[in-house]
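*Asks:* after the sequence you'll find the predicted model.
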Amino acid sequence: MPRPWLLAIGLLCTGCSSNWQSALEPQGDVARHLDGLFWLFTITAVVIWLAVMLVLLLGLWRRARLPQAVADRRAGIAVGAAVAATVVIISGLTLASYLATRPLASDAPDALVIRLRGFQWWWEATYQDEAPDRGFLTANEIHIPVGRPVRIELAAADVIHSFWVPNLAGKQDMIPGRDNAITFTAQQPGIWRGQCAEFCGLQHAHMALLVVAEPPEAFDRWREAQIAEARPPADEVEAEGQRLLEAKACSACHTVRGTTAAGTLGPDLTHLGSRQYLAAGMLPMTRGAMAAWIADPQGVKPGNNMPMVPLTADELQALSAYLVSLK
């Protein structure tokens, strides 16, 4: 469980959401290494500051009582010792930093491989598999099994982004034309918030990502559900929503497997309703929020690439009902 004072800070910073983030509450193997490194640097810095203050006070006290030549000689010895100690300390911290960050780029033979691409301002996740028909796309929310290494292959589609889920791992940049990767293992179930950690434009602060760590059995069930095509409409309202999706401009940008919508410019919507948030963490996954997002995407998230599609009130209700039903 999170430490109470960290939880309080996390709730304040995330608007009383349970999906908070803190590098000081590690829940993955790599995050634990980095947490240890953080405290090593912090404690070392505190000890050095205390030592400097002590030597300064001692020097001022003795200088007033010793001959000038003796005071200068002792000052020279102190400076030489400080230089030697600085070299040793910096070398030790450099080695500790290297050892702590090595797991970020380590490879594991049984790792779950997810290719993550950063866009302005959302995330596309591709779950890869040796069988082509078992791979699938999702967006802004990834599920991983507890106890199994996960290798995130990172790429940027437009500008520089940075992948960071503080509770699970360190940061790794996503640079156009250059592929990076990061490997980590979640050690217990939970929902951890990640974000882009490199300024990437107007909505940089609203480019969030959820990582859901769950037991292997639950992950397998989720994966099987994601591989399947979109569920058919359950009533006439949802059927009208599907018709509108295919007839309007939505189908030119989005894919819903099992329908004629096959666009690739925006997120895959096949199982949109199963995600917890809309627009990369901007809105909760509710029918009202969905209608607000469709009606005025620029009002919710200015500068994003989703255009406003003219819809009547009845059409908006039908389309939002259908999209929320895609679980």
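*Replies:* Okay, I see it.
*Asks:* contacts, neighbours, all on C-alpha from now
*Replies:* Fine.
*Asks:* count of residues packed around Arg192?
*Replies:* Just so we're on the same page, residue 192 is Trp rather than Arg. Residues lying near Trp192 (other C-alpha atoms under 10 Å) number 20.
*Asks:* which strand or helix spans it?
*Replies:* Under the assignment given by DSSP states H and E, the secondary-structure element containing Trp192 is strand 190-196.
*Asks:* other SSEs contacting that strand?
*Replies:* If contacts are counted by 3 or more C-alpha pairs under 8 Å, 6 or more residues apart in numbering; DSSP states H and E, strand 190-196 sits against strand 161-164, strand 208-214.
*Asks:* now tabulate the ones you listed in a markdown table and tack on mean neighbour count.
*Replies:* Written out in a markdown table, the entries for the helices and strands packed on strand 190-196 read as follows (neighbours: other C-alpha atoms under 10 Å):
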| stretch | mean neighbour count |
| --- | --- |
| strand 161-164 | 24 |
| strand 208-214 | 22 |
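*Asks:* this is the comparison structure:
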Amino acid sequence: MATLVSILLLLAMWWLTMTTGALAISPGRVVATLTGGGTRIENLVIIDRRLSRLLAGSLIGFCLGTSGALTQTITRNPIATPDILGVSAGAGTFAVLALVRPETTERLLGVSTTVALVPVAILGGLITTGVILTLGWRGGFDGYRLVLVGLGINALALALTSWLLTRAEVEEASVAVRWLVGSLGGVRMGDVVYLAPMVVLAVLVCLRLAGGLGALRLGRDIGQALGVSAGRTEAGALITAVALVSVATAAAGPIAFVAFVAPQVAMRLFGTAGPPPLASGLVGALLLVGADFLAARLPLELPVGIVTSVLGAPVLLYLMTRHLRRTSV
């Protein structure tokens, strides 16, 4: 039932986004445009702008929600998500390096900076994760130790990003700053081309790891006693999470708190003992599309990253306060 409700809400947000905005378009004209009968202006607004933004936004939200659920599960810590651990910031730092040094990027990789953003962001996410694990590993995933290390890495990555911006030319720096805010305004159908395969791959991996992740929620030792290869399951989940958040960051910039909030909402909505990865992806898509709908229709249009931060920060404070109360009892 919760799955059906989530899908219906997502479809409703799609419909509202397609028909409302600066140029309101009737449902009949939306259908006509989608079936090939639209005018040039309608094709531009509905297909080139709104549809591409909705598709990419839904896929990015799915990537963020699923990645958050995977990291929360393997660390058994509701605060341990890629954006809080610094993975998103690390991917962003590498992407900014590519943006502010476009000539060097194109010469080294042999492709345009736009195309290079995806592999560069994934590389940045993997390197950042490696550093976090090296500093935070203690015979396994110690959730709170990883959070502390991740917060430090996050601060370092943000400092490096700021330094890169101060050393960049004005034009390149302005492009990077707009990207760093986190926005769906610049996404196009081309982004869907590499986002869609990542979502399909994530679904397959999550289905493959479902049993192992469920056992690990009971504890690493219990999971191993049940015959689960804890190391293999944790490694597969972590690599998948890093790839998902890195691809999402490359497409729209760092969008905060979706990876953190979506698993917690999904866990309560679906009544599960831990964050369900695929359901969290669905909720993440709904949250991001809804936040973008709100951001685009405010009197002053805002990047979606600002809206998700405003909505997500109170949830983070609530969970941290609740944890402190539990540990003080």
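*Replies:* Arrived safely. These figures come from a predicted structure and were not determined experimentally.
*Asks:* TM value for the aligned chains?
*Replies:* The TM-score (TM-score structural alignment, normalised by the length of structure 1) is 0.21; 117 aligned residues with a C-alpha RMSD of 6.5 Å.
*Asks:* could you point out which of the helices and strands packed on strand 190-196 of structure 1 sits nearest Thr138 of structure 1?
*Replies:* When those are compared by C-alpha to C-alpha, strand 208-214 sits nearest Thr138 of structure 1, at 11.6 Å.
*Asks:* helices or strands next to the longest helix seen in structure 2 in the packing?
*Replies:* The helix spanning the most residues in structure 2, taking DSSP state H as the definition, is helix 189-216. Under the contact criterion of 3+ C-alpha pairs under 8 Å, 6+ apart, the helices and strands touching helix 189-216 of structure 2 comprise helix 52-75, helix 220-225, helix 230-252, helix 277-296.
*Asks:* where do the helices of the stretch 151-300 of structure 1 begin and end?
*Replies:* 216-227, 236-247, 250-253, 287-295, 297-300 (DSSP state H, counting those that start in this stretch).
*Asks:* would CSV of those with distance to Leu12 of structure 1 be doable?
*Replies:* What follows is the helices of the stretch 151-300 of structure 1, written out as CSV (distance: least, C-alpha to C-alpha, whole Å):
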stretch, distance to Leu12 of structure 1
helix 216-227, 30
helix 236-247, 38
helix 250-253, 36
helix 287-295, 23
helix 297-300, 22
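*Asks:* list the residues that contact the residue nearest to Ile239 of structure 2 when sequence neighbours are not counted.
*Replies:* By the measure of C-alpha to C-alpha, 6 or more residues apart in numbering, the closest residue to Ile239 of structure 2 outside its immediate chain neighbours is Leu126, 7.9 Å from it. Leu126 of structure 2 sits next to Val87, Ile239, Val242, Ala243 when contact means C-alpha atoms under 8 Å, 6 or more residues apart in numbering.
*Asks:* what's the helix or strand for Leu126 of structure 2?
*Replies:* Element membership of Leu126 of structure 2 [criterion: DSSP H and E] is helix 113-136.
*Asks:* give me the helices and strands touching the next helix-or-strand element following that helix, please.
*Replies:* Sequence-wise, the next helix or strand downstream of helix 113-136 of structure 2 (DSSP H and E) is helix 143-167. Applying 3+ C-alpha pairs under 8 Å, 6+ apart, one finds that helix 143-167 of structure 2 contacts helix 82-85, helix 87-100, helix 113-136, helix 170-181.
*Asks:* who's in contact with the residue nearest the centre of structure 2?
*Replies:* Nearest to the mean C-alpha position of structure 2, by C-alpha atoms, centre = their mean, lies Leu64 at 2.6 Å. Listed by C-alpha under 8 Å, 6+ apart, the contact partners of Leu64 of structure 2 are Leu244, Val245, Ala248, Val258, Ala259, Gly281, Gly284.
*Asks:* equivalent analysis for Leu109 of structure 2, please.
*Replies:* Taking C-alpha under 8 Å, 6+ apart as the definition, contacts of Leu109 of structure 2 comprise Ala116.
*Asks:* distance-wise, check it relative to Gly190 of structure 2.
*Replies:* Separation of Leu109 of structure 2 from Gly190 of structure 2 (C-alpha to C-alpha, to the nearest Å) stands at 19 Å.
*Asks:* which SS class is the residue nearest to Met290 of structure 1 when sequence neighbours are not counted?
*Replies:* If the residues on either side of it in the chain are set aside, Met290 of structure 1 comes closest to Ser320, at 5.7 Å by C-alpha to C-alpha, 6+ apart. Classification of Ser320 of structure 1 by DSSP: H, G, I helix; E, B strand; the rest coil places it in helix.
*Asks:* surely Ser320 of structure 1 and Ala292 touch.
*Replies:* No - Ser320 of structure 1 is beyond contact range of Ala292, at 9.1 Å (criterion: C-alpha atoms under 8 Å).
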